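# 3D, please:
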Amino acid sequence: MLQYLYAPLSQQKSKDEDLEPQTSQQGDSTSHLLRLAYVGSIISSLLSLFLFGHGYWDSYHVIKASNPTLRRPSTYMYLEKVTTTPKVSPPQIFSFAHILLQIDTKDPHRKLKEDSRWYQSNFGEIHPDDRHFLVSSQVNTVVQFRNLDFGMENCHLNPTIPTNITSFDTQLNVDPSSELDIWMLDNSWELSRHVEWNTAPARRSHFATISLSGGGHTPVEFRCPSTSFSTFEFSCSKRTPDCHIEFWQMSGVPLNGVYLVQHASLIK
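Sure, this is the predicted structure:
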């Protein structure tokens, strides 16, 4: 008959007891990593938003603070190399200004603004594509034309006062003693409603002086290369510093307001 002898076990911790503190330590480490990842994701998101906002503001500020130069591709490439010239003069082109802008005469930065008007109708508010011309002791007006067509590069400016037009309200307000100076401005960049601008181009030269009481204006011809711009500024002359000429103009017939006349330049 077998006999079993029993011996008392030594006082040692079980494997389960050994694993308990290790499991707890791993749990604390995982929670710590999750908290770090959470904080890191928040910081990364905030940093991304900051950089996006900062970049957008910088790009907006650069566009707003500068006068961008728009380069339109020429549609008349190499036509100047063609030796044949037309023998019959083509008809004149009457070009209306694509934009009229106002300047405060006391503003040293020559900031530009555009006036607009609207009508109330049965369909709601209507904002027509009218142009505001205003010259006074407080305000000058900048007018820009886009020179059209190849071979029509002899131009003259025709500033007129609108006549009575039954279908269009010009809101005419003119002091007949007014005399205006016309300045040719820097034409190297385009004034456009599609690009933000803030300051007027610099004056390049005195172009002409017109007097309403003098009974007319002698056209001054100048060179107007195709696909470029002709930009003018109207101001009160020194002889009539308190002049006032104001009206609204629109493109149409009869011709009214300030417009450009282009003549053929290739006829021999």
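# can we go C-alpha only for contacts and neighbour counts from here?
Fine.
# quick one, strands of the stretch 101-250 of the chain?
112-113, 119-121, 124-126, 131-135, 139-146, 154-159, 173-174, 179-185, 203-211, 221-223, 229-236, 245-249 (DSSP state E, counting those that start in this stretch).
# in CSV: the ones you listed, plus distance to Ala65 and mean neighbour count.
Shown next, in CSV, are the strands of the stretch 101-250 of the chain (distance: least, C-alpha to C-alpha, whole Å; neighbours: other C-alpha atoms under 10 Å):
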stretch, distance to Ala65, mean neighbour count
strand 112-113, 12, 18
strand 119-121, 32, 9
strand 124-126, 31, 10
strand 131-135, 24, 24
strand 139-146, 19, 22
strand 154-159, 30, 19
strand 173-174, 34, 14
strand 179-185, 19, 21
strand 203-211, 19, 15
strand 221-223, 31, 14
strand 229-236, 20, 24
strand 245-249, 29, 21
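# would you do the same for the sequence below? I want to compare the two.
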Amino acid sequence: MHLVNSSGEFQLETMYGDEEQDRLLPDGCTTSLESSVVVERKPRSPMAVVIALLILLVTVDIGACLYIGYYLHIALSYQDLEVSEYRNPYVNLEKLYSLKNSTTRYKPIVNTPRLAVQVSSLHPDHLYDPKHHIYEPKFGTLSPPDKHLIVNPNTHTLVQFRTIDFGMEKCSLFLRLPPISASVPHGFHFDNNTVLDVCSLDIDQPIDTRVLTWAHRPRCKHDIGTFIARPGQEVPLISSGSSDSYTFPCKWGTLHAFEISCSAETPQCGIDIWSNEDAAWGMLSILYLAGVFIGLMLSMAGLAMYQFQTV
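Sure, this is the predicted structure:
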């Protein structure tokens, strides 16, 4: 080696070239500029891992809370519950019955009205709440599903049914009254020669009794027929302009509302009767037909719907 004076400083320089230096160094060692530098990494602190996991969990929790809170806000702020869709519980039954196999035949079933309420032309802006009977036996207060039918020159009764059964989707209205001499739980008033008109109302959602008055009742869509009321008998609704019973389609999950009033034939008619579970008198009945008329079920008369099989 020799000394070299460069820029006023002495440097030690070997007389050997790079190749010779490499041969003189032990195996695995190198002095080239490309030699790798090994850096020893310190192990990650356990506390840092814990903190990172906590941050991740908190972030996920906040996101989940925001997601749930958003949908709760939507659910709780929804006001139009009365017009919500009826979800279909009958999945693929149409396909099942379309196979045209022989199916079990069922007798008619009864569906009572969900609502019966009165309005009066004498008080066009008066709110008439649906009337209910209240009993107070020893074991608590009871309010049975009794329905009140009142029709006179100034008072009309509005009734609404909901059909809920698959395959019972053709309907007919019937009215049954007790004999004049019958002993009924809540009295019975009937004027002779009473003929009642029935009008189909233009509404496909539940009637809101909180705003129901004579002046603000559903519009009459069209007259569908008349009842010739006879005490002690069950009579069908006769179609307007014919002598046949009136029938109409009533798909499951739909609502059907009607207004009952005195006919022009008997403008001074009068009827006042309660129906109840023990003696369901004085009520409309909707029969569900299977394309042909099946005999009346007199033992299940009243304001109700007889549902007949259609599949």
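# list the TM-score for the superposed pair.
Laid over one another, the chains give 0.63 as their TM-score (TM-score structural alignment, normalised by the length of the first structure), with 200 aligned residues with a C-alpha RMSD of 3.3 Å.
# to Thr83 of the first structure, which of the strands of the stretch 101-250 of the first structure lies closest?
For the strands of the stretch 101-250 of the first structure, proximity to Thr83 of the first structure was assessed by C-alpha to C-alpha; strand 154-159 is nearest, at 19.1 Å.
# which among the strands of the stretch 101-250 of the first structure is found nearest to Ser265 of the first structure?
With C-alpha to C-alpha as the yardstick, what comes closest out of the strands of the stretch 101-250 of the first structure is strand 154-159 (5.7 Å).
# and the angle for the closest one with strand 203-211?
Angle of strand 154-159 of the first structure versus strand 203-211, following axes from the mean of the first three to the mean of the last three C-alpha atoms, to 10 degrees, is 50 degrees.
# which helices and strands does strand 154-159 of the first structure pack with?
strand 221-223, strand 258-263 (3 or more C-alpha pairs under 8 Å, 6 or more residues apart in numbering; DSSP states H and E).
# tell me how many other residues surround the alignment partner in the first structure of Asn88 of the second structure.
When the first structure is aligned by TM-score structural alignment, Asn88 of the second structure is paired with Ser74. Residues lying near Ser74 of the first structure (other C-alpha atoms under 10 Å) number 11.
# what sits closest to Ser74 of the first structure if chain neighbours are left out?
Excluding the flanking residues, the one nearest Ser74 of the first structure by C-alpha to C-alpha, 6 or more residues apart in numbering is Thr227, at 6.6 Å.
# what does that neighbour align to in the second structure?
Checking TM-score structural alignment: Thr227 of the first structure goes with Gly253.
# repeat for Leu157 of the first structure
Per TM-score structural alignment, Leu157 of the first structure is aligned with Leu173.
# quick one: contacts for the match of Thr227 of the first structure?
Gly253 of the second structure sits next to Tyr86, Arg162, Thr163, Ile164, Asp165 when contact means C-alpha atoms under 8 Å, 6 or more residues apart in numbering.
# what do you get for Tyr119 of the first structure?
Tyr119 of the first structure sits next to Glu125, Ile126, His127 when contact means C-alpha under 8 Å, 6+ apart.
# any idea how far Gln205 of the second structure is from the residue nearest to the spatial centre of the second structure?
Centroid-nearest residue in the second structure: Tyr86, 3.4 Å away (criterion: C-alpha atoms, centre = their mean). For Tyr86 of the second structure, the distance to Gln205 of the second structure equals 11 Å [C-alpha to C-alpha, to the nearest Å].
# adding distance to Arg131 of the first structure, write the helices and strands packed on strand 154-159 of the first structure out as JSON lines.
Shown next, in JSON lines, are those (distance: least, C-alpha to C-alpha, whole Å):
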{"stretch": "strand 221-223", "distance to Arg131 of the first structure": "24"}
{"stretch": "strand 258-263", "distance to Arg131 of the first structure": "10"}
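# out of those, nearest to Ser31 of the first structure?
When these are compared (using C-alpha to C-alpha), the closest one is strand 258-263, at 75.8 Å.
# measure the counterpart of Leu101 of the first structure in the second structure to Ser102 of the second structure for me?
By TM-score structural alignment, Leu101 of the first structure lines up with Val117 in the second structure. Computed as C-alpha to C-alpha, the Val117 of the second structure to Ser102 of the second structure distance reads 42 Å.
# who has more neighbours out of those two?
Val117 (21 against 8).
# so what's the more buried one closest to, chain neighbours aside?
Pro130 (4.9 Å).
# again with Ile273 of the second structure
Phe188 (5.0 Å).
# check contacts around the one you found.
Neighbour list for Phe188 of the second structure: Ile180, Ile271, Asp272, Ile273, Trp274 [criterion: C-alpha under 8 Å, 6+ apart].
# I figured the second one hits Leu149, correct?
Yes - with contacts counted by C-alpha atoms under 8 Å, Ile271 of the second structure reaches Leu149, the gap being 7.4 Å.
# ok, back up a step: of all the helices and strands packed on strand 154-159 of the first structure, which one is nearest Val82 of the first structure?
strand 258-263 (19.2 Å).
# need the contact partners of that closest one.
For strand 258-263 of the first structure, the external contacting residues (C-alpha under 8 Å, 6+ apart) are 90-97, 145, 152-161.
# what lines up with Thr84 of the first structure in the second structure?
So, by TM-score structural alignment, Thr84 of the first structure is matched to Leu99.
# what about the aligned partner of Thr163 of the second structure in the first structure, distance to Met184 of the first structure?
Thr163 of the second structure maps onto Asn147 of the first structure when the alignment is built from TM-score structural alignment. Computed as C-alpha to C-alpha, the Asn147 of the first structure to Met184 of the first structure distance reads 15 Å.
# for Leu191 of the first structure, same thing?
With C-alpha to C-alpha as the criterion, Leu191 of the first structure and Met184 of the first structure are 15 Å apart.
# just Glu114 of the first structure next, same as before
Counting by C-alpha to C-alpha - Glu114 of the first structure and Met184 of the first structure are separated by 20 Å.
# ok, back up a step: list the contacts of the nearest residue to the match of Leu157 of the first structure once chain neighbours are set aside.
Counting by C-alpha to C-alpha, 6+ apart, Leu173 of the second structure lies nearest to Ile286, which is 4.1 Å off, once chain neighbours are set aside. Applying C-alpha under 8 Å, 6+ apart to Ile286 of the second structure gives the contacts Val110, Asn111, Cys171, Ser172, Leu173, Phe174, Ala304, Met305, Tyr306, Gln307.
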